[in-house]
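[1] Provided below for reference: sequence and predicted model.
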Amino acid sequence: MLKKGLLAALLFSTLVGCGPGNVQQQSSTSAQVALDDIAQYIETANALEGEERSRRLTTAAQSLYVYGKIDWSRNVLSSIDPRSFQDADGFIQYSLLSANLSLEAAEPFSAKHSLFNPRFESSLTSSSIETQIQAREARANLLFDIGEYSEAVTERIKLDALLANNTEARELNQDNLWQTLMEISVSDLELEAKAAQSSETSGWYTLAALSKSSQTDLSAQLNAVENWAMLWPEHPASLRLPSDLQLLKQLVENHPKKIALFLPLSGKLSNAASALRDGFMAAHYQASINATTQPVIRIYDTEQYNIIDLYERAVAEGVEVVIGPLNKDKIDELALLPELPVPTLALNYVDNESIPTASNLYQFGLRIDDEVQQIANRAWRDGYRRALVLAPTSSWGDKAIATFSKAWQAQNGEIVSTHQFNAQKDYSRLIKDALKVADSQTRARQIRQLIGKSVEFEPRRRKDIDVIILIAHPSQARQIKPTLAFHYGGDLPVYSSSHVYDGSEDSKANSDMNGIRFTSLPWYFDNTREEKKEIDKYTHQPATFDRLYAMGVDAYSLYPRLKQLEQVTKAHFYGATGSLSMSNTRQIQRTQSWAQFVRGKAVLVPTVSVVDE
């Protein structure tokens, strides 16, 4: 809020200089004083007519928006007739604020209409350079958020030309352009490269396609980038490579030659450990097919030794990178050391994230937190505000509820109710209670008693919720979703985590989950992965282990890129478990695609719009 306040004060003091002389003098760091000044400015503006009135009211509404006074800002903007603007810059400023207010109301397509219409386009070409920069940036951000990545790339390239005299801003825009390109599939990147109308655009798409298609092999990726640069010597990306590609040569030169894999191959976690190992080794095998040299992998059973002793032994044996351990307690032990001599990619997360961890310790896993945060963001952006949360009675379910509640309430969403369930065969009582169907039955009974005769009655669910968040495994979700419909909740949208889908193609069983929207592991939707074929050929574990195979595959690709992800804020690795980036505490964060059950089949869906059932 402080940052918003400073921005508002700056915006207001700059723009009201042509208004009443005392307004600027009365502004101060006090938010209330500034709001009083804005109110006075609005009163003065309303005494005017035509374009001058509209321009000043737009200025005031912008300041209110930055201060977080959304409703007030919207009311002021609604009093403006956009037809009164003769000046292109004034109309664009009005439209930009209108788009921002639409986004606050979770109406992205209304925002898009504000920024993409004939009048906006004509105004854009005749507006000042500063306004064009602001508009292109806003359009690129919006298009990125709604998943229209190719269109966002077009805006970024046009913006790049406008920033020719601002090196810092141009580099930031190019990094954002690269991030946008990386959201596009390799096949679509290749198609866009061929269809591009300009050499510059074709060059960006070609580089992105080459880089992304070789992401799992650092040497191949470096060769692809260097060959591209020879063919495109004057391209903006050749003059300054995207930040993550700038480190490739260093990463290849420093590629570890000996790796330790720490896993509990005996004990209660042995099955999970075996799946991780198989995924890791499948990736290693695929990488070795075309490579001239590959690292030596040494596997250590962490159940047999004290973790500190084992770690010191591995380092003494020449290991340059440690992958693991998996057990939280062993990770906690390593985390408490003042430092670790070699980069260590733990396959889980420390319990207490607030405690500083040893340098060189990185953490990667499939924690529910990342997915639940993504669910909260998506449901909010889709326009929902009042959530009913259903989750298992377990520490995992408790964690999901706590994380979702924090993320949802941070956006001013309301947790109307939470209900937890055990492994059970009948969820009817749970759902009936959660939807308060019995309340309507009680009211009907009271009415019959009051009037003394029978009345027509149909039970109804509660009306104070508009979305259901379901954390469940497939066997549970296949029962809960139909039960929701039975108890009059079939019209409520249901959002879930990736755990609701295990890759099963049983359309008859999956049809019970029709309509559920869920975060998805790319592993389940990419049948071209050679590692997946290798694992399917030689292992016969239940489908529940697929997630761990995918994690093992990604762990193999991550270890040589740890410094890249750490040093380049916007760097991502697009793996089998999602789009992977690194936090400032060296924890790997996952962002996943969205899917939905449609006629018994799990299908990928766009970032915003959702397929009908």
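    Arrived safely, thanks for sending.
[2] Only C-alpha atoms from now on, for both contacts and neighbour counts.
    Will do.
[3] quick one: secondary structure of residue 585?
    coil (DSSP: H, G, I helix; E, B strand; the rest coil).
[4] For residue 361, see how far away it is.
    9 Å (CA to CA, to the nearest Å).
[5] Who has more neighbours out of the two?
    Just comparing residue 585 and residue 361: by other CA atoms under 10 Å the higher neighbour count belongs to residue 361, 22 against 15.
[6] Give me the helices and strands touching the helix or strand encompassing that one, please.
    In the assignment (DSSP states H and E), residue 361 maps to strand 359-363. Judged by 3 or more CA pairs under 8 Å, 6 or more residues apart in numbering; DSSP states H and E, strand 359-363 is in contact with strand 339-346.
[7] chain center to the strand it packs on: distance?
    27 Å (CA atoms, centre = their mean, to the nearest Å).
[8] just checking, what packs against it?
    Other elements packing on strand 339-346 under the criterion 3+ CA pairs under 8 Å, 6+ apart are strand 321-323, strand 359-363.
[9] for this protein, which helix is longest?
    Assignment by DSSP state H gives helix 270-290 as the longest helix of the chain.
[10] What are the contacting residues of it?
    The contact list for helix 270-290 (CA atoms under 8 Å, 6 or more residues apart in numbering) reads 216-217, 263-265, 294, 326, 530-531, 534-535, 545-546, 548-557.
[11] If we use 6 Å, what do you get?
    Helix 270-290 has contacts (CA atoms under 6 Å, 6 or more residues apart in numbering) with 263, 264, 265, 531, 548, 549, 552, 553, 556.
[12] Stretch 331-338 now?
    Stretch 331-338 has contacts (CA under 6 Å, 6+ apart) with 350, 357, 358.
[13] So which of those is surrounded by the most neighbours?
    Compared across the contacts of stretch 331-338, residue 357 has the highest neighbour count, 23 neighbours, by other CA under 10 Å.
[14] What count of nearby residues applies to the residue nearest to it when sequence neighbours are not counted?
    Once flanking residues are discounted, residue 357 sits nearest to residue 335: 4.7 Å by CA to CA, 6 or more residues apart in numbering. For residue 335, the count of nearby residues is 22 (other CA under 10 Å).
[15] Ok, the one 10 residues further on next?
    Other residues near residue 345 come to 28 when the count uses other CA under 10 Å.
[16] swap in residue 433?
    Using other CA under 10 Å, residue 433 has 14 other residues around it.
[17] That one: which element?
    Going by DSSP H and E, residue 433 is part of helix 428-434.
[18] What residues sit buried inside that helix?
    The neighbour-count check on helix 428-434 (16 or more other CA atoms under 10 Å) flags 428, 430, 431, 432, 434 as buried.
[19] of the residues you listed, closest to residue 7?
    residue 434 (43.9 Å; CA to CA).
[20] hold the first one in mind and look at this next one:
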Amino acid sequence: MTPKPHVSAASRQPIRAAGPWLAPALAILLLGGCGGLGVRPTSETTVVQNPAVAEAGALARNGVVLTGQARVDNERRIHQLLSQLDNDTLAREATAAAPGDPLYNYMGQALLERGLPLPRPFDHAAWTFDANSRPPAESDGYRPPVKLAMLLPLSGNLAIAASPVRDGFMAGYYGERRRRPEVTFYDTTGSIAGTLSAYDRAVAEGNDFVVGPLDRAAVDALFARGSTPVSLLALNSGSQSPPAGNASFALAPEDEGIAAAEYLLARGARRVLVVAGSDDSQRRAVDALRERLGERGATVTDVVGEGIADLGPFAAREGGVDAVFLAMRGGAARELTPKLALAGLGGVPRVATSQLLSGTGNAEEDRALDGIAFPTETWAVRGITGLPSATYAAGMLPTARGAAARLFAFGYDAWLLSAYMERLVKTADGSIQGATGTLQVDGFGNVKRIPAWATFISGVVMPLPGGADRR
């Protein structure tokens, strides 16, 4: 008999992880939706090594012992060096790297970001896939834990955000007909102390995989321990990569900035004008876009505020502007589009963050946004196997409506990752199609999400043909 999820009795606070309505509602939902040259010696000869690769390799080897900002700066320099390589050189150097070479995971990360295949799996270690006598994987790589702990802030300030994550996770859980793990929810109370205590209880109670926490500071606190007795999938990114044998999954603004940069680079954009709002997520997306463009030889010509009156002077810069990036909500973007046209920028590629959807829904008004590309969740624009349509789900569950729908999709993908993690980290072509996009895990335990791309056509959101999430 398949075990049912339950709530840890170890928590001092009552935890209402899933009310009595949740399992029936999810069941109905699922049924209804059915510098210098280095040398690389070989056994026969000495081959001249690319100088950027030689420097990056030295940094990667020395970086193993670095911590804090020194490690961050070291990794940034490695990424800058690898960005100088064209696709063929990068792929060739990655193929030639010896097993265990610290640079391989960096090169593999760069290959994934360019949509290129890995020559071999990443060098992963310390995962606890065989704990609790976990049964072998199915033919598609499905190998869920035996006992899974879910660490979420079920009380406190973050409880509202946790609810759609929890319900999305359980939608995936109830939708699976094969062997499923016993799931226990632990309330982190949204605090660092509560998170550390919840993780320790989960380990003591025999769980062989942990999903969570949700709060970034709590993720940092867990990762700061260095090593963990039970592997976990954190539901946020920390300030540094996860310790060996762990992973992190986040819907970070930086990811959208990087995705937008890659989208524009693939279309030949070299000079990008940015128009952005002032909130933290918008600034983070812009910073990530600027850094990625700079690494690949492109540039941000200017960053101007969303209330700008006249874009003409910025469009007239020497060298011109061949693309525009918008980090703003739908209402502000509607007001901006006539100004782009007046400045002669109405016909250049225009790319936005997913915030473009905020404040939209009236097709007549949203015609002003026609042609602007933006990253979004695959589930929202195309649907995925295993979940009903986003519209149907929104009618069934409050936690799948409006802005919460994105977190619902995120929770669903957390379930998929927990069930297919071994396949993702042990195979060179490991990827799964999730609700938020195509999911992969790089050599440092970071879940990489390739989003779907959409645009407005006659004021209605439509998927872009050949979206980046489908290769």
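    Perfect, thanks for sending it. What you see is a predicted model; the values in this text were computed from it and never measured.
[21] returning to what we had before: okay, the angle between the strand holding residue 361 of the first structure and strand 339-346?
    10 degrees (axes from the mean of the first three to the mean of the last three CA atoms, to 10 degrees).
[22] Please tell me which residues of the second structure stretch 389-404 of the first structure aligns onto.
    Under TM-score structural alignment, stretch 389-404 of the first structure corresponds to residues 274-289 of the second structure.
[23] ok so, going back, from the chain's centroid, how far away is the helix holding residue 433 of the first structure?
    Distance, stretch centre to chain centre, for helix 428-434 of the first structure: 32 Å (CA atoms, centre = their mean).
[24] Output the contacting helices and strands for that helix.
    Packing partners of helix 428-434 of the first structure (3 or more CA pairs under 6 Å, 6 or more residues apart in numbering; DSSP states H and E): none among the helices and strands.
[25] Need the counterpart of residue 210 of the second structure in the first structure.
    In the first structure, residue 210 of the second structure lands on residue 322 (TM-score structural alignment).
[26] one step back: okay if I get the contacts of helix 270-290 of the first structure as JSON lines plus neighbour count and secondary structure?
    As requested, the contacts of helix 270-290 of the first structure are exported to JSON lines (neighbours: other CA atoms under 10 Å; DSSP: H, G, I helix; E, B strand; the rest coil):
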{"residue": "263", "neighbour count": "24", "secondary structure": "strand"}
{"residue": "264", "neighbour count": "21", "secondary structure": "coil"}
{"residue": "265", "neighbour count": "20", "secondary structure": "coil"}
{"residue": "531", "neighbour count": "23", "secondary structure": "helix"}
{"residue": "548", "neighbour count": "24", "secondary structure": "helix"}
{"residue": "549", "neighbour count": "29", "secondary structure": "helix"}
{"residue": "552", "neighbour count": "28", "secondary structure": "helix"}
{"residue": "553", "neighbour count": "27", "secondary structure": "helix"}
{"residue": "556", "neighbour count": "21", "secondary structure": "helix"}
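[27] Nearest to residue 187 of the first structure, out of these: which one, please.
    residue 531 (19.5 Å).
[28] give the contact list for that closest one.
    282, 283.
[29] how about a cut-off of 8 Å?
    Residue 531 of the first structure sits next to 279, 282, 283, 286, 553 when contact means CA under 8 Å, 6+ apart.
[30] Tell me the counterpart of residue 450 of the second structure in the first structure.
    Per TM-score structural alignment, residue 450 of the second structure is aligned with residue 591.
[31] can you list the residues that contact the helix or strand hosting residue 43 of the first structure?
    Using DSSP H and E, residue 43 of the first structure falls within helix 31-46. Helix 31-46 of the first structure is contacted by residues 5, 9, 19-20, 23, 26-28, 52-54, 56-57, 60, 63-64 when judged by CA under 8 Å, 6+ apart.
[32] Could you say which of those residues is surrounded by the most neighbours?
    Neighbour max across those (other CA under 10 Å) = residue 60, 28 neighbours.
[33] ok, back up a step: tabulate the contacts of stretch 331-338 of the first structure in JSON lines, adding columns for distance to residue 495 of the first structure.
    Below are these laid out as JSON lines (distance: CA to CA, whole Å):
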{"residue": "350", "distance to residue 495 of the first structure": "28"}
{"residue": "357", "distance to residue 495 of the first structure": "34"}
{"residue": "358", "distance to residue 495 of the first structure": "37"}
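[34] and which of the contacts of residue 531 of the first structure is nearest residue 99 of the first structure?
    Closest to residue 99 of the first structure out of the contacts of residue 531 of the first structure is residue 553 (41.5 Å), distances taken as CA to CA.
[35] distance of the closest one from residue 209 of the first structure?
    Per CA to CA, residue 553 of the first structure is found 21 Å from residue 209 of the first structure.
[36] Mind reading off the mean deviation between the host helix or strand of residue 287 of the second structure and the first structure?
    Per DSSP H and E, residue 287 of the second structure falls inside helix 280-295. Here helix 280-295 of the second structure, set against the first structure after superposition, deviates by a mean of 1.5 Å using mean CA distance after the TM-score superposition for the first structure.
[37] chain center to that helix: distance?
    Relative to the centre of its chain, helix 280-295 of the second structure is centred 15 Å away, using CA atoms, centre = their mean.
[38] how about it: buried residues?
    Across helix 280-295 of the second structure, burial judged by 16+ other CA under 10 Å covers 281-286, 288-295.
[39] Adding distance to residue 463 of the second structure, write those residues out as CSV.
    Formatted as CSV, the buried residues of helix 280-295 of the second structure follow (distance: CA to CA, whole Å):
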residue, distance to residue 463 of the second structure
281, 24
282, 23
283, 26
284, 25
285, 22
286, 24
288, 24
289, 22
290, 26
291, 27
292, 25
293, 25
294, 29
295, 29
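[40] Identify the residue of the first structure aligned to residue 337 of the second structure.
    Under the alignment (TM-score structural alignment), residue 337 of the second structure maps onto residue 481 of the first structure.
[41] Can you give me the neighbour number for residue 448 of the first structure?
    14.
[42] hmm, I was thinking of residue 193 of the second structure
    12.
[43] Against residue 199 of the second structure, how distant is it?
    Separation of residue 193 of the second structure from residue 199 of the second structure (CA to CA) stands at 10 Å.
[44] do residue 458 of the second structure as well
    To residue 199 of the second structure, residue 458 of the second structure is 49 Å away according to CA to CA.
[45] hang on, residue 54 of the second structure in a strand?
    No. If the criterion is three-state DSSP, then residue 54 of the second structure is helix and not within a strand.
[46] Would you mind confirming that it is in contact with residue 38?
    Yes. The pair residue 54 of the second structure and residue 38 qualifies as a contact (CA atoms under 8 Å) at a distance of 5.4 Å.
[47] Now list whatever residues contact both of those two.
    Common neighbours of residue 54 of the second structure and residue 38 (CA under 8 Å, 6+ apart) do not exist.
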